[in-house]
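[1] Quick one, fold the following:
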Amino acid sequence: MKVEQIYTGCLAEAAYYIESNGEAAIVDPLREVSPYIEMAEERGAKIKYVLETHFHADFVSGHIDLAKKTGAEIVFGPNAQPNYEAHIATDGEILHLGDVQIKVLHTPGHTMESTTYLLIDEEGEEHSIFTGDTLFIGDVGRPDLAVKTDLSREDLASHLYDSLREKIMPLGDEVIVYPGHGAGSACGKNMSKETFDTLGHQKITNYALRKDMTREEFVKEVTENLVEPPQYFPKNAVMNKMGYESFDEVLNQGNTPLSAKEFETVANSTGALVLDTRDKDAFAKEHIPGSIFIGIDDNFAPWVGALIVDLKQAIVFIAEEGREEEVVTRLSRVGYDNTLGYLKGGIEAWKKAGFDIDTIDQVTAFEFAKGHKSDYSVLDVRKESEYESQHVEGTINFPLDFINRNMAELDRDQGYYLHCQGGYRSLITASILRSRGFEKIVNIKGGFNALKETDLKLTEFHEPLTLL
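    Take a look at the predicted model:
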């Protein structure tokens, strides 16, 4: 028996490969399925099952394509009603995989179809559980992401309380917990950086598994301080439930080289968003006017999902040479399938064709601290919780997460310095503001990490200043 965790840091997501005696199962695959197929082929195994723990909200699963390409059976737990062929397992059902068994444990709460898969080894011993978003390391799934339900988050939390105590906590302490996500995912509140653990250790350290915890305490602790989920979450859940276009077709369309003239024509004729995925300093130095920066080397897909409201938005993009397919792939992981091509030759080709470029002014933290324009406001674009923990005195909290909603609070005639924690989010913000007509924008390089090293006064646990 082999179990392999396949972890994707950008999404803080874990898929799993389980193999026994020539048969394999994939748990919660990502959108691009060739890595799973190649893994099985290299090991001489046939993929028999695609096990889905629930209708995911934070990414588009590859279950449909993987089943079509391999003949594997898609499996969901009770209550799932997908718009395609799948096996809807019953609670307690046993799936046979080579010499091992996989027991279906219906664990509603995160969503009503949420299911945990219990792996039983060749000796009949309970080996591990694949919990999806039911149980994380250090946390449990948030109960407010279910699609089209009449149940309140308190109702779902109550179901989750029962699922944990009736289905998971009675299992042996030596059972390994393999969750669907780790730290950085918005599917929970306080997940550990560890990506697996023993159930026994979780019973000791996970707040939600306290033996003496009442239902009322559980519901309160699980539902309090939930931040608003990213806007793309319910849209991805619908795609996972209803089906989607083949990834091969998405990749074929998006991975199309365009000359500078073709790029401009496509962007103008389709209303495509121009997305620049290069290094942040390269973008600040020179970029296509009106383009939006979301760099590929950070939390690319989650920020695309948070900021680009329409999943069907046409997109053309600029990428570092050789990374074009990666960009299309990572866009499709969160449901952005309408990519129309990339700028062949990059920004140099754009300039050679005689087209205009734009820049973003930047200063170092020490330059800012030494002397900055007094008539410019300073926007701290980190999350409210980060800002309240510690910030530079006199700055205004303007979280990037809610820029589309709060844009009207800014004045186009006003000048703004921007910073985040390290410089990535502030440059995204700067690009959005520039694309919407804000001319007086200066990015502070290195963000709060660099500002803390200056003699600027810091404030902790302070009520956020407001713009109006």
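
[2] Please count neighbours and contacts with C-alpha atoms only from this point.
    Noted.

[3] ok, residues contacting stretch 452-464?
    Stretch 452-464 is touched from outside by 365-366, 369, 384, 387-393, 396-397, with contacts defined as Cα atoms under 8 Å, 6 or more residues apart in numbering.

[4] Stretch 278-292 now?
    Residues from elsewhere that reach stretch 278-292 (Cα under 8 Å, 6+ apart): 273-276, 293-297, 318-320, 347, 356-362, 424, 427-428, 431-432, 434-436.

[5] got the buried residues for stretch 36-56?
    Under the neighbour-count criterion of 16 or more other Cα atoms under 10 Å, stretch 36-56 has 36-37, 40, 45-56 buried.

[6] Narrow these to those in strands?
    In this view, the buried residues of stretch 36-56 that belong to strands under DSSP state E are 46-51.

[7] returning to what we had before: only whichever of the contacts of stretch 452-464 are buried, select them in ChimeraX.
    Buried residues within the contacts of stretch 452-464, by 16+ other Cα under 10 Å, are selected in ChimeraX with:
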select :365,366,387,388,391,392,396,397
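
[8] I have a second one here; can you model it like the first so I can compare?
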Amino acid sequence: MNIQQIYTGCLAQGAYYIESKGEVAIIDPLREVEPYIQRAKADNAKIKYIFETHFHADFVSGHITLAKETGASIVYGPLANPSFDAIIAADNQEFKLGDITIKVLHTPGHTMESTTYLLKDEVGRDHAIFSGDTLFLGDVGRPDLAQKAADMTQEDLAGILFDSLRNKIMPLADDVIVYPAHGAGSACGKNMMKETVDTLGNQKKMNYALRADMTKQEFIAEVTEGLLPPPKYFPLNVKMNKEGYEDIGAILERGRTALSPEDFEIAANETGAVVLDVRHQDEFVKGHIPRSIFIGLNGDFAPWVGALLADVKQPILLVAPVGKEKESVIRLSRVGFDGTLGYLKGGFDAWKSAGKDYDKITAVTADEVSEEINANKVPLFDVRKESEYKKEHVVNAINIPLDFLNEQFTEFPKDRIFLLHCEGGYRSVIAASILKARGIHNLIDISEGFSAIKASGIKVTDAVCPTTFK
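    Got it, this is the predicted structure:
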């Protein structure tokens, strides 16, 4: 028996490759399926099953393409109703894979079709669970994503999740290994550990949601407390996972169309495409195509694209580092953004060499503006998460989290200079690019963000300050 976790940090997502006696199962595969196929070939094995724990909201799974390429059967748990051929397994149904067995444990709550897969080893002992979004390390799946589909409240779903955990998962032995679908950084939970594998016994000790003396009402209250609105692209990804999508090969072929600066400009004007610049933020600050949006590959690229562009049908034109065009298209497709029309051949340097207009972002160090900030002479906007802001922030800073920038951009002044910062410089440049694309140019970015601010002697506090600028 061979179990391999395939963890993608950008999405904080874990897919799984399981092989026994030449037969392979893949659990929650990513959109690009060739690595699974090549791994099976290297093992001289055949992919037999593709197990899906639920209809994912935060990424587009590769189940349909992988089934088409390999002939493997797609398996969902009870209550799933996909628009394509799949085995809808019964609760406790078992599937043989070489010498091992994978048992279906229906664990609704995160969604109503959510299912945990229990792996039994060669002698029939419970070895591991693949818990999807039902159980994370340090947390459980948020119960608010499937309210409309299930015609239930988040409290109803939380109560169902409580029963699933107590009746199906917690009775398992402490030495059972937990393989979750996500880790820290995913928007599918709120309190996940940085580790990606653990034992169930340790989770019973460490995970607040698995306390033995916890009542259902306590569970509901704690699990639903502090839930932020989910990213707007989540329902669109669910729809794609449930109803189907275009093959990634066609998406790559279209997205890797090389466009000269002239053709790129014409395409941008004629299609209304978003010009998405995925270079490093330091390069974007020094020069970029006017009204382009920065979301760099070096950060949490795909989740920020999903949160800020929102509409997966949005046409996109790429400005990418030379050699990173394919990676960019793949990572966009992971969250359902399949509308990449092409990329700027030769990158931004080609744009400049062609004599095209370009824009810049004014950036300063924290030391250069420390006096103005301490004297509160210039508005300072903090685009970190609310939880980061509450923990520690600059005195008088105004918190508008990047996640909600599109809804709150009117709170930024248009008639005076203001400053922007995040933790390390990535998110504030994203914010600056969006504001400039909307015609707000009177901004200055603080390079290196809050880490540099603290080192500069600017006054910080852990007391909550007003969050709107008057």
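
[9] Superposed, what's their TM-score?
    For this chain pair, the superposition-based TM-score is 0.98 by TM-score structural alignment, normalised by the length of structure 1; 468 aligned residues with a Cα RMSD of 1.2 Å.

[10] circling back: filter the contacts of stretch 452-464 of structure 1 down to the ones in helices?
    Taking DSSP state H as the definition of helices, these contribute 365-366, 369, 384, 387-389.

[11] nearest to residue 29 of structure 1, of these?
    If you rank these by distance to residue 29 of structure 1 using Cα to Cα, residue 384 comes first, at 32.8 Å.

[12] Map that closest one across to structure 2 for me.
    Per TM-score structural alignment, the equivalent position to residue 384 of structure 1 in structure 2 is residue 386.

[13] you'd agree residue 81 of structure 1 is up against residue 240?
    No. Residue 81 of structure 1 lies out of contact with residue 240 (Cα atoms under 8 Å); the separation is 10.8 Å.

[14] And the closest residue in space to the match of residue 384 of structure 1 that isn't next to it in sequence, how far from residue 446 of structure 2?
    Of all residues not flanking residue 386 of structure 2 in the chain, residue 401 sits nearest, at 6.4 Å (Cα to Cα, 6 or more residues apart in numbering). For residue 401 of structure 2, the distance to residue 446 of structure 2 equals 16 Å [Cα to Cα, to the nearest Å].

[15] ok, the two, which is more surrounded?
    More crowded of residue 401 of structure 2 and residue 446, by other Cα atoms under 10 Å: residue 446, with 26 against 22.

[16] Quick check: residue 49 of structure 2 touching residue 66?
    No. Counting by Cα under 8 Å, residue 49 of structure 2 sits too far from residue 66 to count as a contact (9.8 Å).

[17] list residues touching both of these two?
    Residues touching both residue 49 of structure 2 and residue 66 (Cα under 8 Å, 6+ apart): residue 72.

[18] Looks like residue 467 of structure 1 contacts residue 406 (just checking).
    No. The pair residue 467 of structure 1 / residue 406 is not scored as a contact, 10.1 Å apart, by Cα under 8 Å.

[19] Pull out the buried members of the contacts of stretch 278-292 of structure 1.
    Buried subset of the contacts of stretch 278-292 of structure 1 (neighbour count, 16+ other Cα under 10 Å): 273-276, 293-296, 318-320, 347, 360, 362, 424, 427-428, 431-432, 434.

[20] The residues you listed in helices, which ones?
    Those of these lying in helices (DSSP H): 347, 424, 427-428, 431-432, 434.

[21] Same list (those residues) but as CSV, adding distance to residue 173 of structure 1.
    Below are these laid out as CSV (distance: Cα to Cα, whole Å):
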residue, distance to residue 173 of structure 1
347, 56
424, 41
427, 46
428, 45
431, 50
432, 50
434, 55
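
[22] Closest one to residue 164 of structure 1 out of the residues you listed, please.
    Closest approach between those and residue 164 of structure 1, by Cα to Cα: residue 424, at 38.1 Å.

[23] Now do the contacts for that closest one.
    Counting by Cα under 8 Å, 6+ apart, residue 424 of structure 1 touches 280, 295, 298.

[24] any idea how far residue 393 of structure 2 is from residue 448 of structure 2?
    For residue 448 of structure 2, the distance to residue 393 of structure 2 - Cα to Cα - is 15 Å.

[25] ok, back up a step: would you turn the contacts of stretch 452-464 of structure 1 into CSV with distance to residue 23 of structure 1?
    Below are the contacts of stretch 452-464 of structure 1 laid out as CSV (distance: Cα to Cα, whole Å):
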residue, distance to residue 23 of structure 1
365, 56
366, 59
369, 62
384, 48
387, 50
388, 51
389, 50
390, 52
391, 54
392, 57
393, 60
396, 56
397, 53
